[in-house]
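Student: have a look; sequence and predicted model below, questions after that.
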Amino acid sequence: MSNLDLNSTLDFTDEQVKLALKFATEKHKGQFRESGDEYITHPVWVAKVVAQLGVGQEAVIAALLHDCIEDTNTTEDEIANLFGDEVALLVSGMTDVKHKTSGVEIHKTNVEIFRRFLFSSVNDVRVLVIRLTDKLHNGLTVNYLPKDRQIKYAQRVLGIYGPVAEYVGLHYFKRLLEDIAFKILYPKKASNLELELKKSELEDEKALNKITNDINVLLKSNRIAGCEVSSRVKGLYSSYLKIKQKGLDKLKD
């Protein structure tokens, strides 16, 4: 879903969404992010991106409230009374996922076993969608954190959240998250690879457009309808792994 607008605005005409914004703003009053921004800017960003994913109003409301239980004096019952059991379960699920992942040390943990445990313990995939959006915003503002926390964030992205994004079908999130993590953990390699890929960017785009056009012509001439031809650009980290495994000449297959 690469057509997401990460700078969009949220529609606050819905009464429940308006109530959730008011509630979250009040609960997070006096709290600030490492960037110095008011904390409420974070759940609002998460909610506006979740709203574009088509996972329902309850998920948007839960996104606005996702840090209330953990970071304020809010209870699950309070959320259930105001916004319903479904929203309360989503927010509670988010808090639970945070607690399960907070103590994980990637270099000491079998991440594959942990990922399976995480998937099996989450009852609603929307919890993972909200959590991934939460992690993405944290990644986009990670430069405000001390270096040791940046490294910890990046290790968890590559070990846990990148694969989780792939699991739930959010491949665009996976690419963004992994590229952020790659630049933190291997800044020199990331910078060199970025320069290398930019050299052939225009040529690759022309070739891709030609191939797409040729396939569309072929489909039309054979009267094959209902097919959509699409392509995707490999992420920086994904490109790095492929080059490491197969060499630069195999990158564009």
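Tutor: Arrived safely. Residues are numbered from 1 along each chain as shown.
Student: going forward, measure contacts between C-alpha atoms and count neighbours the same way
Tutor: Noted.
Student: how about the helix or strand where Leu202 lies: buried residues?
Tutor: Assigned by DSSP states H and E, Leu202 falls within helix 201-221. For helix 201-221, burial by neighbour count (16 or more other C-alpha atoms under 10 Å) applies to Leu208, Thr212, Asn216, Leu219.
Student: so what's the residue count around the closest residue to Ile180 other than its chain neighbours?
Tutor: With sequence-adjacent residues excluded and distances taken as C-alpha to C-alpha, 6 or more residues apart in numbering, Ile180 is closest to Gly139, at 6.5 Å. Around Gly139 sit 22 other residues, with neighbours defined as other C-alpha atoms under 10 Å.
Student: can you list contacts of the helix holding Leu202?
Tutor: Helix 201-221 has contacts (C-alpha atoms under 8 Å, 6 or more residues apart in numbering) with Ala225, Val229, Ser230, Ser231.
Student: let's have those residues in a markdown table, adding neighbour count and distance to His42.
Tutor: Compiled in a markdown table, those are given as follows (neighbours: other C-alpha atoms under 10 Å; distance: C-alpha to C-alpha, whole Å):
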| residue | neighbour count | distance to His42 |
| --- | --- | --- |
| Ala225 | 9 | 43 |
| Val229 | 10 | 36 |
| Ser230 | 8 | 32 |
| Ser231 | 9 | 32 |
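Student: next, the one to line up against it:
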Amino acid sequence: MNQKFEEILRQIEGCEKAYQLAKQAHIGQKRLSGEDFINHPLAVAQMLVDWKLDVGSIAAGLLHDTVEEGNVSLAKIKKEFGADIADLVNGVTKIGEIKLRAKKDEAFVENLRKMIVVMAHDLRVVLIKLADRYHNLQTLHVLPLEKQERISRETLEIYAPLAERLGIGEIKGQLEDLAFPYLYSQEYQWVKKYSAPFYKKADQQLAQVKRKLLKKLAKERIKAEIHTRAKHLYSLYQKLLRPEIDRDINKIHDLVALRVIVKTVEECYSALGVIHKFFKPVPSIGIRDFISQPKPNGYQSIHTNVF
């Protein structure tokens, strides 16, 4: 982990002490990848900083492996950092004990998801665990094949859906894409090769549309941020398997997308009007209004497909 991030941690009040304890607890320890163990809690903490979580969560991210891997007692963490951080560390440790031993039916898997949320008591525990899982997936190749498959299946069936329920769909997609090649290697290679030229062409077109749309919105005095996104490979693969798609990528209308971010609900509907004024809606798809009908996790937006 780079020195710049270590310096950032030192500047976050309450994290310097946690960093020093984690560093001491993991001194001399190596991960199976060969890197220093401390790099893992640092990577987890960096994700939590990027997600703008509170100081307690970041400190718990630094300390999350000290009990199980570093011989630090929960009592010591509670004494040094307080009950809140100790509870977060304990929650992450307990969730880590839940293993998906074999492929089960959906009802069983759903019960595991619910069990994780109940055991967590605090959704910050789940977020720390998601960051932990994300970084561990990046070095999954060094583990035995049996563990690779189990961890990947847990990711696809438990942790990725949890990320979606928490409203962090981008993390869901990243988790799925990291697990995908370990469970479905041939399918992963096929969809990656098949989609590459389509993504390249679509990305070029998207950059042009983004520039044009920013000008149109500015002309209507709508201040907006526009972000681009490409459909994640595992999500694309699942969609290609649908009978109505029949593995034809040309039938997929959301391979790439623009996210137009505005400050108010009124501006959101106004932006939709601008988009439909200058781009033709795809008639067979229509508009999905998640403002008037939010998703269960609170997600609100308007989806439209244009060409």
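Tutor: The structure has been received and is ready for your questions. These numbers come from a predicted model, not from an experiment.
Student: same list, the contacts of helix 201-221 of the first structure, but as a markdown table with distance to Glu70 of the first structure and secondary structure please.
Tutor: Below are the contacts of helix 201-221 of the first structure laid out as a markdown table (distance: C-alpha to C-alpha, whole Å; DSSP: H, G, I helix; E, B strand; the rest coil):
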| residue | distance to Glu70 of the first structure | secondary structure |
| --- | --- | --- |
| Ala225 | 50 | coil |
| Val229 | 44 | coil |
| Ser230 | 41 | coil |
| Ser231 | 40 | coil |
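Student: could you point out which of those is nearest to Lys108 of the first structure?
Tutor: Ser231 (37.3 Å; C-alpha to C-alpha).
Student: what's the counterpart of that closest one in the second structure?
Tutor: Matched across to the second structure, Ser231 of the first structure falls on Thr228, judged by TM-score structural alignment.
Student: what sits against its match?
Tutor: Contacts of Thr228 of the second structure by C-alpha under 8 Å, 6+ apart are Leu206, Val256, Ala257, Leu258, Arg259.
Student: ranking those by neighbours, who comes first?
Tutor: Ala257 (20 neighbours).
Student: just the element for it, please.
Tutor: Applying DSSP H and E, one finds Ala257 of the second structure within strand 256-261.
Student: contacts for that strand?
Tutor: 199, 202-203, 206, 210, 224-231, 268, 271.
Student: make it 6 Å
Tutor: Ala224, Glu225, Ile226, His227, Thr228, Arg229, Ala230, Lys231 (C-alpha atoms under 6 Å, 6 or more residues apart in numbering).
Student: re the thing from before, alignment lookup: the residue nearest to Ile180 of the first structure to the second structure.
Tutor: So Gly139 of the first structure corresponds to Leu137, using TM-score structural alignment.
Student: how about Val49 of the first structure?
Tutor: Looks like Val49 of the first structure aligns to Met47 there (TM-score structural alignment).
Student: what's the spacing between the match of Ser231 of the first structure and Val55 of the second structure?
Tutor: Look at Thr228 of the second structure and Val55 of the second structure: by C-alpha to C-alpha, to the nearest Å, they are 30 Å apart.
Student: what secondary structure does Glu228 of the first structure sit in?
Tutor: coil (DSSP: H, G, I helix; E, B strand; the rest coil).
Student: Leu177 of the first structure: which element?
Tutor: helix 171-185.
Student: circling back: what sits closest to the match of Val49 of the first structure if chain neighbours are left out?
Tutor: Ala131 (6.3 Å).
Student: now whichever strand or helix holds the one you found against helix 169-183, angle please.
Tutor: Element membership for Ala131 of the second structure (DSSP H and E) is helix 123-137. Calculated by axes from the mean of the first three to the mean of the last three C-alpha atoms, to 10 degrees, helix 123-137 of the second structure forms an angle of 40 degrees with helix 169-183.
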